[in-house]
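Asks: below: sequence and its predicted model.
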Amino acid sequence: MNMNQRSVLRDGRWRRRVLCVAWLSSALSGCALIHHDTTPYTEIAPEQINLADDIHLARDGWPAARWWTRYGDEQLDALIDQALANAPTMVIARTRVAQARSDVELVSAGTGLQVVALALLDREHVSANGFLGPFAQNEPALGLTGPWYTEGVVGLGASLNVDLWGKQRAQVAASLGVSNARLAETSAVELEISADVAQLYYGIQTTYQLIDLLNELHETAEFAVQAHEARAARGLEARTLLEEARAQQLAVERQIVSAQTQIKQFRESMRALVGAGPDGLPAIEPVALPRSQAALPPALSYELLARRPDLQAMRWYVESSFDRIDAAKAAFYPSFDIKAFFGVNALHLADLFTHASQQINLIPGLYLPIFDGGRLNANLGGAREGSNLLIEQYNQAVLNAVRDVAQTGSRLQALDAQTELQKQRIESIAFTRDSVEAHYQRGLTSRLAALQARQPVIAEQVALLELRGQMLSQEIALTKALGGGYRAAAPVELKPR
């Protein structure tokens, strides 16, 4: 080999190296630039997830699963079970979960190998002035039978996206996050329905007892009307007392009608909540109100986050937004895919399935996002701002959850103190009633006076009943605020990216 040949060889190697380096440099620098990416917001500090020191109840602890069974009421158990099975809101929640799972399957399907079978028949007139101009001639000796051809293609096509930078993995993770959020939302709907059913049920039971007390009050008012009517007829007293007694009787009757209407409204609300037809709601028999069993844990902190299904759902949405940010960042880098075809291809159908018509294509592809008009940066910015918005919504939801627990706990404290004071008040007023009753038994006063002495006691018993009803309502609200026995097996940990 002479010097000139060696020089040419060295020049050729040098050119190939330069081209290779240039190609690698283009590939590495070919990705679009991230012009701006804001700092992710932070989640709420743990010291803000707690109650004031002066809020506490006689019992402590978290609600248990199926918390409503602690009241030992079979009617309530049956109503809540019926609601959880048939309520339209539950059907909607389950449908949203199924939809999210389908979305996960759809996104996951795009990450694997795609294979399709294809068949193509093309009857074509070749242009003599086009790229295939020579084939427009009819020269059988040269293998040209134009200008008409019937091309056939049969085979298998395949494609595979190589996820070098984790874009597809991030998209799958984002869809899984949404699916997990929908599952937590289903638990939140279950808690909402069970609490609403319990509230309505004990609203009905409280009103039943209110009607019983009003009936007692009506009996005394009715006897008073009869007594004053008889005395007025004999001229022993003015008719004014009779009209006052009748007005009191009518007021009590109006309260009874109002209470009966309230029960009907409660039943209709219950029927709509349960999803029952006109005759689908069983009769609700009166039962005694249960004793208060409200309990408040000594500390909340991160345990509240794990026990509130709505907060867990929001955490999953936030985590999903982080995965969408990862996918948006990965879109800035080169993407790589491989396409392949194996089959037969012929200009004449008679030659289609011959050995000479076999065709194999293997096409690796590299795509470099260089100029995109700002689309990738806009996509990243939207993903980041959407994530920050979710973080702030989550932080506010946590503060609202702590507020709900604190307010409900303080109301229960106050109601408990008011109930004890009301019981003492009834005892004091009952002393006067018992004294007048004793005078009546000895013949020292009239039956009218004895019955009228019962009225203040009954009125105070109505006030006590209202307090007990409010305590039950707030106890159920506290159970709901504490998550109703829900507990995430592995609470999601937020890791902003």
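Replies: Ah, there it is.

Asks: could you use CA atoms for every contact and neighbour count after this?
Replies: Fine.

Asks: which residues sit against stretch 318-328?
Replies: Residues outside stretch 318-328 that contact it (Cα atoms under 8 Å, 6 or more residues apart in numbering): 166-168, 170-171, 173-178, 376, 379-380, 383-384, 386-387, 390-391, 492, 494-497.

Asks: select only the buried ones of these in ChimeraX?
Replies: Selection command for ChimeraX covering only the buried members of the contacts of stretch 318-328, criterion 16 or more other Cα atoms under 10 Å:
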select :167,168,170,171,173,174,175,176,177,178,376,379,380,383,384,386,387,390,391,492,496
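
Asks: how about the helices in this structure?
Replies: Here the chain has its helices, by DSSP state H, at 3-29, 74-86, 88-109, 167-233, 239-274, 301-307, 309-330, 375-441, 447-481.

Asks: out of the ones you listed, nearest to residue 286?
Replies: helix 167-233 (5.9 Å; Cα to Cα).

Asks: run through the neighbouring helices and strands of that closest one.
Replies: Judged by 3 or more Cα pairs under 8 Å, 6 or more residues apart in numbering; DSSP states H and E, helix 167-233 is in contact with helix 74-86, helix 88-109, helix 239-274, helix 309-330, helix 447-481.

Asks: of those, which stretch is the most buried?
Replies: helix 309-330 (a mean of 25; mean count of other Cα atoms under 10 Å).

Asks: can you give me how far it is from the chain middle?
Replies: 15 Å (Cα atoms, centre = their mean, to the nearest Å).

Asks: show me what the longest strand anywhere in the chain is packed against.
Replies: The single longest strand within the chain, with elements called by DSSP state E, is strand 148-162. If you count contacts as 3+ Cα pairs under 8 Å, 6+ apart, strand 148-162 packs onto strand 114-125, strand 335-346.

Asks: give me the contacts around that strand.
Replies: Here strand 148-162 makes contact (Cα under 8 Å, 6+ apart) with 111-126, 136, 335-349, 352.

Asks: do you know how far residue 343 is from residue 177?
Replies: Separation of residue 343 from residue 177 (Cα to Cα, to the nearest Å) stands at 41 Å.

Asks: also residue 330?
Replies: Counting by Cα to Cα - residue 330 and residue 177 are separated by 18 Å.

Asks: highest average neighbour count across the helices and strands packed on strand 148-162?
Replies: strand 335-346 (a mean of 18).

Asks: and that strand, what does it pack onto?
Replies: Strand 335-346 sits against strand 148-162, strand 358-367, with contacts defined as 3+ Cα pairs under 8 Å, 6+ apart.

Asks: closest one to residue 265 among those strands?
Replies: By Cα to Cα (comparing all of the helices and strands packed on strand 335-346), the closest turns out to be strand 148-162, at 59.7 Å.

Asks: pasting the second one now:
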Amino acid sequence: MLSTQFKLALSAISVAVLAGCVNYAGIHAKGKLNTPQDIPSETVLDVHAPAAVNWPQDKWWEKFEDPQLNRLIQDALASNPDIAEVQARMDRATAFMDYANADRYPSVDAGAGISRSRLARSDDYAGLGNRYITLRSLDVQFGYTFDLWGGKRAAWESALNRATAAEVDVQSARLNLAASVAKAYNQLAFSWELLDLSERDLDRLEKMLTLSKQRFKLGLDNQSQLKLVEGLRNRASAQAIEGRNDIEISKLQLATLSGKGLDRALSIQRPQRMKPYVDGLPSNIPAELLGRRPDIVAARLRVEAELKNTDAVKADFYPNINLVASVGVHSLIGDGFFDSVSKFWRIAPAVTLPIFDAGRLRSTLRASNADLDVAIAQYNKTLNTAFHDVGASATQIHSLAGQVSEQEKARASTFESFTLAHDRYNVGQDSFLDYLNAERQLISDETQLALLRSKQVDASISLLVALGGGFRTAH
């Protein structure tokens, strides 16, 4: 009867203890991962880029067929400090992953020691004191915390996802760096083309100034007209100087991006004109883009990392078992060190159960869920930005194609007008001034055309980056 009553009491106490334990009821994340269906974009993408093309391939910059550009990008990927920084972050994340993995396994430590001491009379059983003893010890200690609820594995998986995200960050940094070099190279090509046009305009105004001086001496023009032409000539000269400066600045930017020092700029030659080679979008972008943009993949991995971290925190709410054991020898007698009387062993299992912690565990879980919500929000933002990048680049390419087409027609008409003015001047039907004015409009149209073509190349590079630049996740 007593035994039955004792069992009932023990059961009641157990239920009460478990009921009073810390729990995580009511704590959960609030965020929701968006999908491509949550941000419909197919109609806009189809309208602005109807042509179906393949996804970009790795080393997409080789499509520009410029060996100098290839070397500059290779130098940048090998030597730019930005790449070294993200690689160091990847190494750090990998180290934390290895640490979390090691925490799942038992620990074994060995110790050895020797000590010499003088006994006080109060410590001497014989009551004599003034005795000296030498203690020799050798032991092996074993420790293990059982992962009953999967908390340690979840912590390791969380660290694994963070390390993988850091690895993907390296690919993202490489993609953005290659794009920066390609755009800077395109700017250099445009600056050189602009300088050619500026020098042509300067030459035109030099001739116009010579003619104006002659007309002033003959009384055909007044001083105001002469000064106006002088001002135009000086302005053109300043633009030519600025053009040369733009070339040097672009070279220095490329040298800095390459990570090879400013002297690298001295070996950079005039680029050939770059031509865009992307004029459409691949099919099935909403589904495919998620696995082809490194920033999206990294953001998703960080969401998975926070999910696993939340699981690890929840495991701390449950009871767990620790096991500590040791075996070895202690001896006061040197020649009896390994005798049976010197040997010892100890095993100490322990059960831990959180009952009251003033809200520490619940606060930790709330913080973990908040981190998860942050990761989800960042993923949704990254996904939204990715579709914007694709749409904006495709729209710009579509618009620039129309602008270039119209500007080419304008340039063709202006060139025809310039040719007619040249012919009329040769037969004496127009003045040299009329001929120079026709050339001015031609230079203006060619400058605008060069600008639009440069923008086309930049938009093409932006679209390549927006489509992931050949990245393809294996995760």
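Replies: Right, received. Where do you want to start? The structure presented is a predicted model; accordingly, all values stated were derived computationally and were not measured.

Asks: how close are the two chains, by TM-score?
Replies: With the length set by TM-score structural alignment, normalised by the length of structure 2, the two chains reach a TM-score of 0.91; 471 aligned residues with a Cα RMSD of 2.6 Å.

Asks: list the buried residues in the longest strand of structure 1.
Replies: By neighbour count on 16+ other Cα under 10 Å, the buried set for strand 148-162 of structure 1 is 148-149, 151-162.

Asks: how about the contacts made by the aligned residue in structure 2 for residue 185 of structure 1?
Replies: Under the alignment by TM-score structural alignment, residue 185 of structure 1 pairs with residue 169 in structure 2. By Cα under 8 Å, 6+ apart, residue 169 of structure 2 lies in contact with 86, 294-295, 298.

Asks: what's the closest of those to residue 259 of structure 2?
Replies: Out of these, the member with the shortest distance to residue 259 of structure 2 (by Cα to Cα) is residue 86, at 15.1 Å.

Asks: and the gap between the closest residue to that closest one other than its chain neighbours and residue 337 of structure 2?
Replies: Leaving aside its sequence neighbours, residue 86 of structure 2 sits nearest to residue 170 (Cα to Cα, 6 or more residues apart in numbering; 5.7 Å). Counting by Cα to Cα, the gap from residue 170 of structure 2 to residue 337 of structure 2 is 57 Å.

Asks: neighbour count: those two, which is higher?
Replies: The neighbour comparison of residue 170 of structure 2 against residue 337 (other Cα atoms under 10 Å) goes to residue 170, with 21 against 18.

Asks: I'd guessed that one sits against residue 84; true?
Replies: No - using Cα atoms under 8 Å, residue 170 of structure 2 is not in contact with residue 84, being 9.0 Å away.

Asks: map residue 204 of structure 1 onto structure 2.
Replies: Aligned partner of residue 204 of structure 1 by TM-score structural alignment: residue 188.

Asks: check residue 402 of structure 1 too.
Replies: Using TM-score structural alignment, residue 402 of structure 1 lines up with residue 387 in structure 2.

Asks: same deal with residue 95 of structure 1?
Replies: Looks like residue 95 of structure 1 aligns to residue 88 there (TM-score structural alignment).

Asks: OK, contacts around its match?
Replies: Residue 88 of structure 2 neighbours (Cα under 8 Å, 6+ apart): none.

Asks: can you tell me how far residue 106 of structure 2 sits from residue 318 of structure 2?
Replies: Distance of residue 106 of structure 2 to residue 318 of structure 2, computed by Cα to Cα: 20 Å.

Asks: ignore what I typed, I meant residue 377 of structure 2.
Replies: 30 Å.

Asks: how about residue 406 of structure 2?
Replies: Counting by Cα to Cα - residue 406 of structure 2 and residue 318 of structure 2 are separated by 72 Å.

Asks: give me the more crowded residue out of those two.
Replies: Neighbour comparison, residue 406 of structure 2 and residue 318: the larger count goes to residue 318, with 17 against 13 (by other Cα under 10 Å).

Asks: tell me the contacts of the more buried one?
Replies: With Cα under 8 Å, 6+ apart as the criterion, the residues that contact residue 318 of structure 2 are 149, 353-354.

Asks: got it, and residue 111 of structure 1?
Replies: Neighbours of residue 111 of structure 1 in contact, by Cα under 8 Å, 6+ apart: 160-161, 163, 168-169.

Asks: nearest to residue 55 of structure 1, of the helices of structure 1?
Replies: Checking those against residue 55 of structure 1 by Cα to Cα gives helix 375-441 as the closest, at 5.9 Å.

Asks: the closest one vs structure 2 - mean distance after superposition?
Replies: After superposition onto structure 2, helix 375-441 of structure 1 sits on average 1.3 Å from its aligned residues (mean Cα distance after the TM-score superposition for structure 1).

Asks: okay, the angle between that helix and helix 309-330?
Replies: Computed by axes from the mean of the first three to the mean of the last three Cα atoms, to 10 degrees, the angle separating helix 375-441 of structure 1 from helix 309-330 equals 180 degrees.

Asks: packing partners for helix 375-441 of structure 1?
Replies: Packed next to helix 375-441 of structure 1, using 3+ Cα pairs under 8 Å, 6+ apart, are helix 309-330, helix 447-481.

Asks: the last one versus helix 167-233: what angle between them?
Replies: Taking the same axes, to 10 degrees, helix 447-481 of structure 1 and helix 167-233 form an angle of 180 degrees between their directions.

Asks: again with the first one
Replies: Our comparison of helix 309-330 of structure 1 with helix 167-233, counting by the same axes, to 10 degrees, yields an angle of 160 degrees.

Asks: which residues in structure 2 does helix 309-330 of structure 1 align to?
Replies: Under the criterion TM-score structural alignment, helix 309-330 of structure 1 matches residues 294-315.

Asks: once aligned to structure 1, how far is that stretch on average?
Replies: Stretch 294-315 of structure 2 sits 0.6 Å off on average (mean Cα distance after the TM-score superposition for structure 1).

Asks: same question for stretch 437-455 of structure 2.
Replies: So stretch 437-455 of structure 2 averages 1.0 Å relative to structure 1 (mean Cα distance after the TM-score superposition for structure 1).
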